[in-house]
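Visitor: Compute the structure for the input listed below.
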Amino acid sequence: PIPEGGFPPIHRDDPESMLRGMAVDWMREVWSDAPNTDVFVQVFNYRYSEDDVLNGRIAENLRWAFEQLSGEQGFDVVPPEPEDSTAARSRTLPSIWVIRGLSPRATTHAIARGYWSFPTISFAALPRTAPMQSWLFTLEGFLEGNEEKIRAAIMRTLMEDEMQQWLMTMLATHPAYEGRSIRRALTETLQSLRVETMQLSNGTHLASVFIRPPTRSLREWRRWVAELRTRRYRSFAIGTGRVRNVAQCAGCTSVAHLTHLCPFPRIPGWNG
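Guide: Purely as a prediction, here's the structure:
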């Protein structure tokens, strides 16, 4: 069953991060398919493997699951394939599977629910084109997990003159704000800034930071976020936040929480 309030989102450090390390031929082949006939699949607790028995079992379970949820047969279940230059132990080895050859109805149905958990396999069903991401980074170094003070430290950077101008330039070309006041768009974007804190067993405070994307340009978003990830966030009340190295949850691959804090295993009926 879908939990009250919906499933937790899988946050990524880049909209295209799920395709890192994937063979160009794999991507070219998949993108040659007709629109709305493919579903990307992030299998829970899966990392790229050349264990044929494991991959065969996953393929069999995915085929059964998609037959159940779509009522269709004859589609292809395709494992990830790394680029030749990707090191065998690299963190950039791909883990996304793809279901090819579904009807548009089945594709829409699988993606609309998003997350599926069966007795033998649990996975996220994702669209071929990933949306812009709201997750910016995770901070460490603050002496307390006071979300209001951490938010104020981040806002200090976002309120710098050059940063304000950069934001307004991006918002001016954002289709959602066409014909609207850019100042109002800026205010709404800044108001969307959100902080989620957690404390580790050793007492360390971590803060994941989110904001509504101010642009739909992937290139511009990357430039802006790359700049934010170089900064230090000083609160002058609870210390300074430093951007933590990106780490994916081993279960769902989200970058917004640690593996032992993954929310999916705590969802009633989740079989991951």
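Visitor: alpha carbons only for contacts and neighbour counts from here, please
Guide: Fine.
Visitor: Quick check, S95 in contact with P80.
Guide: Yes: counting by C-alpha atoms under 8 Å, P80 is a contact partner of S95 at 5.8 Å.
Visitor: Next, show the common contact partners of these two.
Guide: Among the neighbours of S95, those also in contact with P80 (C-alpha atoms under 8 Å, 6 or more residues apart in numbering) are Y48.
Visitor: Buried residues in stretch 35-45, which are they?
Guide: N36, T37, D38, V39, F40, V41, Q42, V43, F44 (16 or more other C-alpha atoms under 10 Å).
Visitor: What's the local residue count around the closest residue to P1 other than its chain neighbours?
Guide: Nearest in space to P1, with sequence neighbours left out and distances taken as C-alpha to C-alpha, 6 or more residues apart in numbering, is G269 at 7.0 Å. Neighbourhood size, G269 [other C-alpha atoms under 10 Å]: 14.
Visitor: Hmm, G269 is touching P3, no?
Guide: No: the criterion here is C-alpha under 8 Å, and G269 misses it with P3 at 9.3 Å.
Visitor: intersection of neighbour lists for those two?
Guide: By C-alpha under 8 Å, 6+ apart, no residue touches both G269 and P3.
Visitor: Second input sequence below; structure requested for side-by-side comparison:
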Amino acid sequence: MLEPLPIINVTKNTTNDPPSSINPKPQTSNRTRKRELLPLTPHRSGAPIKRHASNPTVPSQSEDPFKSQPHVFPTHNFVLNPIPLLTNSQGAPRQNSKPTYKETYSLYPRMDERMQDPPSPSPPTPIQPNETHRTILPTQEPQPTAPPQTYTLATNDTINDPSATLPPTTSLSKRDLSDLDALVANNGVITHSNGLRRTAIPTNGFPIPQLGESVWRNIPPSMKTRWAAKPGPKAWARLYRAFYTEDMSSQAQEITELIKRFTDAPSVLVSTPIAESRPNPSNGPPHHFLISGLSQQAHDRIVNTGVIATETTIILTLPFIQPPPEYLGTLENFSLGDTDNDKRTVAEAVKSALTTNPGISTFVNDHTSRTNPETFPLACNSIRIETLRIRTSKTTNKIVWNVYCDNPPPLPFDKYIQWVKIIKNLNFPTEDFGAGRMRNTDHRGIERQFHCAGCKSCDHPTGLCPLPDILGWLGPAHATEDFSLLDNHPTNPENIRGRGRGQTRGGRSRGRGPRNRGRF
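Guide: Below you'll find the predicted structure:
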């Protein structure tokens, strides 16, 4: 049975006397001598309760399990107390003076409890007779609960409810480019602190690829539903000169590493697309990877940047709700040039064709809110014309006129593509310079729409991609393209099989003799 001993104050030894002159207890280590005996006082339930040695009103760990008392380091000196005498049940001294594990932790407090500053004393509340004892734990402040998250499915494909309210979309030409490149560019190249070298954002931003198809194209409906339901901010990313293969792991790894280095994000989820059917053509979609798991700040940074170009990897980004392209089509057959007056003449011809065909405005009114009657006039007044000089052969070229709508009507993506197809079937006559036609198909029914193999834009051929012309471009430069890449001349369908690239119909044009290739 344990009996408390009186507290013996220990003073600092300022002499050269041995420690035994201060504490007469022999055979005790310095570590054990620092233990102290706690006075035992009765608890309300009748059980003894351990109290602080210097202030009996301070509760111990067993009485204050949630440590509600403030943790303040005292400035006073500690009082070291002797080890109690351990006795057996008859009161005789125990032969084995070493306390057991249970006795040690029941007699001595924890060090952090000994260092607490005792509060003002408060007498315990006595328990009335015949009163049931209840232990009341400290109440905790209620934690704020986050509002329930709601997710809106993508509105640019047919798996969604067509009557759903469209989320606000912002044209890519209105991206916020402020404070994106705080680092100083050296000849168009920025070097990050982690060693990443990339092309700096131009003054007016990177050229915006004009995608003529949905990012959801050739993706299974089940994957669309799962991807659209992912929480948090999401975005799209594709590689420059992307192509679909059965093994897309290497492309996903490149995108993951570049986004992590660009945003300093600890992790990012890059979801790999799966083709619903065999891509047609061979470099057809799907091309886009879903980016999720980023903070809102990191998400906005990669979306507003648009193009992240390094020496090894180039990715192009899009917001999850795909905005409609500003490009409407390419006009040809005008006897005009590429001056500003010529561009204004073509723009007036386009506006006249849009306003004189009631089906164009009716389609917009049927699929948008009728509360704003200025939607269609605003779209017509924002028509812009840009020219391209393309090759028709190895020695000749011609001028074509790209038509852009800087303020497109707020249509769902699939409806917007239908609206553009209606416009491409119109005639665009002028008084003095002939009638223009959109580049749709030729007399054989072959598609003549531009398609850049690099950025996937449909408003220019591969050889005229504007990205390699940017100052500090770290990606591949313009190759020595032939006229087929500058005008996207398709291969004759009847000659797709049975003939190699550059081969004539008769097969080899050389004999069996040695070619002496590489000799001088």
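Visitor: quick one: TM-score?
Guide: Remark: TM-score between the superposed chains equals 0.83 [TM-score structural alignment, normalised by the length of structure 1]; 259 aligned residues with a C-alpha RMSD of 2.6 Å.
Visitor: part of a helix, is the residue nearest to P1 of structure 1?
Guide: No: according to DSSP: H, G, I helix; E, B strand; the rest coil, G269 of structure 1 belongs to no helix; its state is coil.
Visitor: which residue ranges form the helices in the stretch 251-400 of structure 2?
Guide: 296-305, 340-356, 358-367, 375-381 (DSSP state H, counting those that start in this stretch).
Visitor: Structure 2: strands as residue ranges?
Guide: In structure 2, the segments counted as strands under DSSP state E are 40-42, 48-50, 189-191, 197-199, 235-239, 269-271, 289-292, 307-309, 314-319, 327-332, 383-391, 397-405, 428-429, 435-438.
Visitor: Structure 1: matching residues for the shortest one?
Guide: Equivalent residues of strand 428-429 of structure 2 are located at 233-234 in structure 1, counting by TM-score structural alignment.
Visitor: Now do the same contact list for T199 of structure 2.
Guide: Per C-alpha under 8 Å, 6+ apart, neighbours of T199 of structure 2: G188, V189, I190, I308, A309, T310, L471, G472, W473, L474.
Visitor: Show me which of the residues you listed is closest to I360 of structure 2.
Guide: Nearest to I360 of structure 2 among these is I308, at 37.5 Å by C-alpha to C-alpha.
Visitor: Just list the residues touching the aligned partner of that closest one in structure 1, thanks.
Guide: The alignment partner of I308 of structure 2 in structure 1, by TM-score structural alignment, is W116. Residues counted as contacts of W116 of structure 1 (C-alpha under 8 Å, 6+ apart) are S122, F123, A124, A125.
Visitor: for the residue nearest to the second one when sequence neighbours are not counted, what are its contacts?
Guide: If you skip the residues right next to it in sequence, F123 of structure 1 has V43 as its closest partner in space, 4.3 Å away by C-alpha to C-alpha, 6+ apart. With contacts taken as C-alpha under 8 Å, 6+ apart, V43 of structure 1 has the following neighbours: S95, I96, W97, I121, S122, F123, A124, C252.
Visitor: ditto for I470 of structure 2
Guide: Counting by C-alpha under 8 Å, 6+ apart, I470 of structure 2 touches P202.
Visitor: Let me know the distance separating the residue mapped onto it from structure 1 from M168 of structure 1.
Guide: When structure 1 is aligned by TM-score structural alignment, I470 of structure 2 is paired with I267. According to C-alpha to C-alpha, to the nearest Å, I267 of structure 1 and M168 of structure 1 sit 40 Å apart.
Visitor: G241 of structure 1 now?
Guide: 25 Å.
Visitor: ok, those two, which is more surrounded?
Guide: Using other C-alpha under 10 Å, the more surrounded residue of G241 of structure 1 and M168 is G241, with 23 against 19.
Visitor: My read is that the more buried one contacts R232, right?
Guide: Yes: using C-alpha under 8 Å, G241 of structure 1 makes contact with R232 at a distance of 5.9 Å.
Visitor: burial of A250 of structure 1, as a residue count?
Guide: 16.
Visitor: what's the counterpart of it in structure 2?
Guide: Using TM-score structural alignment, A250 of structure 1 pairs with A453 in structure 2.
Visitor: From E374 of structure 2, how far off is that match?
Guide: A453 of structure 2 sits 37 Å away from E374 of structure 2 when distances are taken as C-alpha to C-alpha.
Visitor: got it, and F483 of structure 2?
Guide: 43 Å.
Visitor: of those two, who's got more company?
Guide: F483 (18 against 10).
Visitor: Distance of that one relative to D300 of structure 2?
Guide: 39 Å.
Visitor: Repeat that for L331 of structure 2.
Guide: From L331 of structure 2 to D300 of structure 2 the distance is 35 Å (C-alpha to C-alpha).
Visitor: between those two, which one's more packed in?
Guide: L331 (24 against 18).
Visitor: Aligned to the more buried one, what sits in structure 1?
Guide: For L331 of structure 2, the residue aligned by TM-score structural alignment is L139.
Visitor: Endpoints of stretch 117-134 of structure 1, how far apart?
Guide: 25 Å.
Visitor: which residues are contacting stretch 379-396 of structure 2?
Guide: 338, 343-344, 346-347, 350-351, 354-355, 397-409, 460, 482-483, 486-487.
Visitor: at 6 Å instead, please
Guide: Here stretch 379-396 of structure 2 makes contact (C-alpha atoms under 6 Å, 6 or more residues apart in numbering) with 343, 351, 397-408, 483, 487.
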